[in-house]
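Trainee: output the structure for:
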Amino acid sequence: MPELRLATFNCENLMMRCDFRRAGIPDARQQLTDVDTATVAAQVDAVFNVLSEDDRTLTAQALAATEADVCALQEVENLVTLTAFDTRYVARWAGSAFGGRVLHEGNDTRGIDVGLLSRVPVVFQRSHARRTYGSLEVMPPRGQSVNDLAFRRDCLEVDIAVKGRALTLFVCHFKSMHGGRLRTRDVRRAEAQAVRRIIGERFADPAGEEWIILGDFNDYREVDGVALDDSGLDPLLDDGFAVDLASQAIADPLDRWTHHFAEDDIYGALDHMFLSPRLAVLNPAPDIRIVRAGSPYHAARYAGPRFPGIGWMEPKASDHCPMVATLKFEGRAFPA
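Mentor: Presented below is the predicted three-dimensional model:
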């Protein structure tokens, strides 16, 4: 049975905003999905110094510490940035670049997208950024119409292959809590319903197939073991449609957090891996870990070692911690 070490990580504003014309890259904005061309790829380093050296070094260290085969990423500006980060920073700390890179332009007004780094073959990829509530038959949140886009960023659908067997991933980054968790909950609930519809389109029997929804969902179903009944993630979990891997595999509820909100001193599990029921059965006791060595010191609940250079608030790897798990799967024969 194939085995995969899979991570998810919100890199926090992995951007390289600059004047591409001054760097000698004509029309780079039109080439963001074609970074393997000699014109762009050869000049990536020329514009990469706009990224924070300290923060991005720590981000790469945290990602390398997962030792993942595949990592789903959130808050990446574009494919050029992802390529430069992989080849210049991740390669330094992990020993080599991932090499496989996927990113499609999404809907976020700040230009932050979801993406994927992979050491195993990516055999299928599809963006759902342009799907509307109407096309997915999802009731829009109040104030929105059926013609509005269902995702604040994207739901990136990717198939990866290990030993000739394919597994499907759905990489997400749901609406933030900016404006208040309860006031924004219905948008995340609609996004969760949209993801569920997409999985239903892909698989006639979702419960009997193997797939994973992962990413930053900007919501939680519990805080320190106290269950909440107002989560925007309920459509994915309430009736057993998917299984929350961390809740199943990490016994101590105080050890499930991936994010510390300093203002209210809340340690929340915003980053998740949701497994299909079939895949959960195949992984009753998976090896799962949350890498917190890149967390700033204000996240005082973590008392373990930190990477050199971490500060009280900054520098840091991210405001999120990467989560990584080793999973077994049967998958589908590839090519099908």
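Trainee: all contacts plus neighbour counts: C-alpha atoms, from now on.
Mentor: OK.
Trainee: which parts of the protein are helices?
Mentor: Secondary structure of the chain by DSSP state H: the helices cover 38-41, 44-47, 53-65, 79-84, 91-94, 133-136, 181-202, 234-237, 245-249, 277-282.
Trainee: TSV for those, including distance to residue 124 and mean neighbour count?
Mentor: As requested, these are exported to TSV (distance: least, C-alpha to C-alpha, whole Å; neighbours: other C-alpha atoms under 10 Å):
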stretch	distance to residue 124	mean neighbour count
helix 38-41	23	14
helix 44-47	26	16
helix 53-65	24	22
helix 79-84	17	22
helix 91-94	24	17
helix 133-136	21	18
helix 181-202	13	20
helix 234-237	23	18
helix 245-249	24	19
helix 277-282	20	19
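Trainee: need those helices in TSV (columns: distance to residue 305).
Mentor: Formatted as TSV, these follow (distance: least, C-alpha to C-alpha, whole Å):
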stretch	distance to residue 305
helix 38-41	36
helix 44-47	32
helix 53-65	12
helix 79-84	28
helix 91-94	17
helix 133-136	45
helix 181-202	32
helix 234-237	34
helix 245-249	22
helix 277-282	31
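Trainee: residue 18: which of the ones you listed is closest?
Mentor: Residue 18 lies closest to helix 44-47 among the helices of the chain, at 7.1 Å (C-alpha to C-alpha).
Trainee: contact partners of that closest one?
Mentor: Around helix 44-47, the neighbours that count as contacts under C-alpha atoms under 8 Å, 6 or more residues apart in numbering are 16, 18, 20, 23, 80, 84, 88.
Trainee: what about the longest strand in this protein?
Mentor: When the chain is parsed with DSSP state E, its longest strand is strand 3-14.
Trainee: now do the buried residues in that one.
Mentor: Buried residues in strand 3-14, counted by 16 or more other C-alpha atoms under 10 Å: 4, 5, 6, 7, 8, 9, 10, 11, 12, 13, 14.
Trainee: circling back to that earlier point, how about the helices of the chain, which one is nearest residue 265?
Mentor: Once these are compared by C-alpha to C-alpha, helix 181-202 is nearest, at 15.0 Å.
Trainee: report the distance from the longest strand of the chain to the chain centre.
Mentor: Here strand 3-14 is found 6 Å from its chain centre; the criterion is C-alpha atoms, centre = their mean, to the nearest Å.
Trainee: just want the angle from that strand to helix 53-65.
Mentor: Angle between the axes of strand 3-14 and helix 53-65 is 170 degrees (criterion: axes from the mean of the first three to the mean of the last three C-alpha atoms, to 10 degrees).
Trainee: which other helices and strands contact strand 3-14?
Mentor: Strand 3-14 makes packing contacts with helix 53-65, strand 70-76, strand 211-216, strand 271-275, strand 323-328 when contacts are defined by 3 or more C-alpha pairs under 8 Å, 6 or more residues apart in numbering; DSSP states H and E.
Trainee: orientation of it relative to strand 70-76 in degrees?
Mentor: Using the same axes, to 10 degrees, the direction of strand 3-14 lies 10 degrees away from that of strand 70-76.
Trainee: so what touches strand 3-14?
Mentor: When contacts are defined by C-alpha under 8 Å, 6+ apart, strand 3-14 is touched by residues 51, 56, 59, 63, 66-77, 81, 112, 162, 214-216, 271-273, 317-329.
Trainee: here's the other one to compare against:
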Amino acid sequence: MQLTITTFNVENLFNRYAFLDSPWEDRSYEKFIQAIGVVSIASRAGDLVPYPISEIQRNNTAQAILDSKPDILAVQEIENIYTLRIFNETYLDNYFDRMICIDGNDPRGIDVGLLLRKDFNANIQNIRTHIDEPEKGKSIHRTSFLNSGYWVTGAIFSRDCLEVDINLNGKIITLLINHFKAQDKTQASVVRRTKQSERVAELVTQCAKSGKLPIVLGDLNATPVDKSLVSLLKHPLLKDPFPPETWTHYYVPKKNMSRLDYILTHKNIKSISTHIVRNGLTTKCKKYDGPRYPTVGQEHTEASDHCPTSVVIDV
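Mentor: Below you'll find the predicted structure:
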């Protein structure tokens, strides 16, 4: 059975439309997230910028997903299950019919999720979250934050490691969907990512021992040479089907292309091909001279700063 698995950091679907000067209570969520805003949240910096996510951006994000033709799609930086459903119906013409998202440990609305293509012959068997796993020697504490979530300290995972078992014709693949700690030029972020990588590596080993085929995927927020990812990239049960020159992300301030997004498959899974959709990248990325969507320009039109990254496997 051949199938396409894709991972994509969508750089927020709707969240930057949120008005910050009024509470959520007694408001229609659908209208709230689709309102035309005058400010938006730059999620990585946490500051305000004088523009919302545009309709062009949402359409280009959707087109990048559709062009990837995923049977299974892992996403990062989504607000919640409601935004996934609305985005799927409004912009993807209900391409997916099964969606999973559990509120994670980041109150900024950047959770991870999973979607399965409509009529895809697979069964979701188990869903596990790891939001309540503490770092060694620490306790988890949650504090209500801005009436929208909880600020969490002491947890291993910045967001979550969403673990999903899927039955494919009698074989179980276990997807471990992640969005690791971001790089912030401090040793603390390296240490945090290292702990996250080590824990996911343990989960890989546990899955394999129980007869499942683990696949680690998502935005790991580090390049392959970063020491924080050693536990995964050197794991004896995993392989990286992508070529060494792969890049998946463009960082505008430094005009830098790098690889932050990964799909690491169990060594016994046959990889047929890989592909990356870059048509939605900002035109500021001069080193990419391939085709782009007609509406993509320099600012506020790109699909994301990440590229949908896919592997075709045979299970």
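Trainee: re the thing from before, give the buried subset of the contacts of strand 3-14 of the first structure as a PyMOL selection command.
Mentor: Buried residues within the contacts of strand 3-14 of the first structure, by 16+ other C-alpha under 10 Å, are selected in PyMOL with:
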select buried, resi 51+56+59+63+66+68+69+70+71+72+73+74+75+76+77+81+112+162+214+215+216+271+272+273+317+318+319+320+321+322+323+324+325+326+327+328+329
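Trainee: follow-up on the earlier one: format the helices and strands packed on strand 3-14 of the first structure as CSV; extra columns: distance to residue 174 of the first structure.
Mentor: As requested, these are exported to CSV (distance: least, C-alpha to C-alpha, whole Å):
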stretch, distance to residue 174 of the first structure
helix 53-65, 21
strand 70-76, 10
strand 211-216, 7
strand 271-275, 10
strand 323-328, 17
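Trainee: for residue 205 of the first structure, find the nearest of those.
Mentor: For residue 205 of the first structure, the closest of those is strand 211-216, at 11.4 Å, according to C-alpha to C-alpha.
Trainee: how big is the offset of that closest one relative to the second structure?
Mentor: Its match in the second structure and strand 211-216 of the first structure itself, once the structures are fitted together, sit a mean 0.5 Å apart by mean C-alpha distance after the TM-score superposition for the first structure.
Trainee: which residues in the second structure does that strand align to?
Mentor: The aligned range for strand 211-216 of the first structure in the second structure is 214-219, by TM-score structural alignment.
Trainee: how far does the matching stretch sit from the chain's center?
Mentor: Its chain's average C-alpha position is 10 Å from that of stretch 214-219 of the second structure, according to C-alpha atoms, centre = their mean.
Trainee: now the strands for the stretch 201-336 of the first structure?
Mentor: Using DSSP state E, counting those that start in this stretch, the strands of the stretch 201-336 of the first structure run over 211-216, 222-223, 226-227, 243-244, 259-261, 266-268, 271-275, 287-290, 323-328, 332-333.
Trainee: what range in the second structure does the fifth one sit on?
Mentor: Yep, that's strand 259-261 of the first structure we're talking about. Mapped onto the second structure using TM-score structural alignment, strand 259-261 of the first structure spans residues 249-251.
Trainee: can you tell me the mean distance of that stretch from the first structure after alignment?
Mentor: Following superposition, stretch 249-251 of the second structure is found to deviate from the first structure by 1.1 Å on average (mean C-alpha distance after the TM-score superposition for the first structure).
Trainee: how far away is the residue nearest in space to the middle of the second structure from residue 194 of the second structure?
Mentor: Nearest residue to the geometric centre of the second structure (C-alpha atoms, centre = their mean): residue 76, 2.2 Å. Look at residue 76 of the second structure and residue 194 of the second structure: by C-alpha to C-alpha, to the nearest Å, they are 19 Å apart.
Trainee: repeat for residue 263 of the second structure
Mentor: Taken as C-alpha to C-alpha, the span from residue 263 of the second structure to residue 194 of the second structure is 18 Å.
Trainee: ok, now residue 49 of the second structure?
Mentor: Taken as C-alpha to C-alpha, the span from residue 49 of the second structure to residue 194 of the second structure is 32 Å.
Trainee: tell me which residue of the first structure lines up with the residue nearest to the centre of the second structure.
Mentor: Under the alignment (TM-score structural alignment), residue 76 of the second structure pairs with residue 74 in the first structure.
Trainee: which residues does its match contact?
Mentor: Residue 74 of the first structure is in contact with 9, 10, 11, 12, 112, 113, 114, 115, 172, 173, 215, 216, counting by C-alpha under 8 Å, 6+ apart.
Trainee: distance of the residue lying closest to residue 126 of the first structure once chain neighbours are set aside relative to residue 75 of the first structure?
Mentor: Nearest in space to residue 126 of the first structure, with sequence neighbours left out and distances taken as C-alpha to C-alpha, 6 or more residues apart in numbering, is residue 157 at 5.1 Å. Distance, residue 157 of the first structure to residue 75 of the first structure, using C-alpha to C-alpha: 17 Å.
Trainee: for residue 201 of the first structure, same thing?
Mentor: Relative to residue 75 of the first structure, residue 201 of the first structure is positioned 27 Å away (C-alpha to C-alpha).
Trainee: now swap in residue 315 of the first structure and tell me
Mentor: Distance from residue 315 of the first structure to residue 75 of the first structure, counting by C-alpha to C-alpha: 17 Å.
Trainee: repeat for residue 171 of the first structure
Mentor: Separation of residue 171 of the first structure from residue 75 of the first structure (C-alpha to C-alpha) stands at 12 Å.
Trainee: anything in contact with each of those two?
Mentor: Residues touching both residue 171 of the first structure and residue 75 (C-alpha under 8 Å, 6+ apart): residue 114.
Trainee: what does residue 167 of the first structure correspond to in the second structure?
Mentor: For residue 167 of the first structure, the residue aligned by TM-score structural alignment is residue 173.
Trainee: its match - nearest residue in space that isn't next to it in sequence?
Mentor: residue 213 (4.5 Å).
Trainee: which residues touch that neighbour?
Mentor: Taking C-alpha under 8 Å, 6+ apart, we find residue 213 of the second structure in contact with 171, 172, 173, 174, 207, 265, 266, 268, 269.
Trainee: isn't the fourth one up against residue 215?
Mentor: In this case it means residue 174 of the second structure. Yes: using C-alpha atoms under 8 Å, residue 174 of the second structure is in contact with residue 215, at 6.0 Å.
Trainee: these two - which one has more neighbours?
Mentor: Neighbour count, other C-alpha atoms under 10 Å: between residue 174 of the second structure and residue 215, residue 174 has more, with 27 against 24.
Trainee: list the contacts of that one.
Mentor: Contacts of residue 174 of the second structure were listed using C-alpha under 8 Å, 6+ apart, and they are 163, 164, 165, 166, 207, 212, 213, 214, 215.
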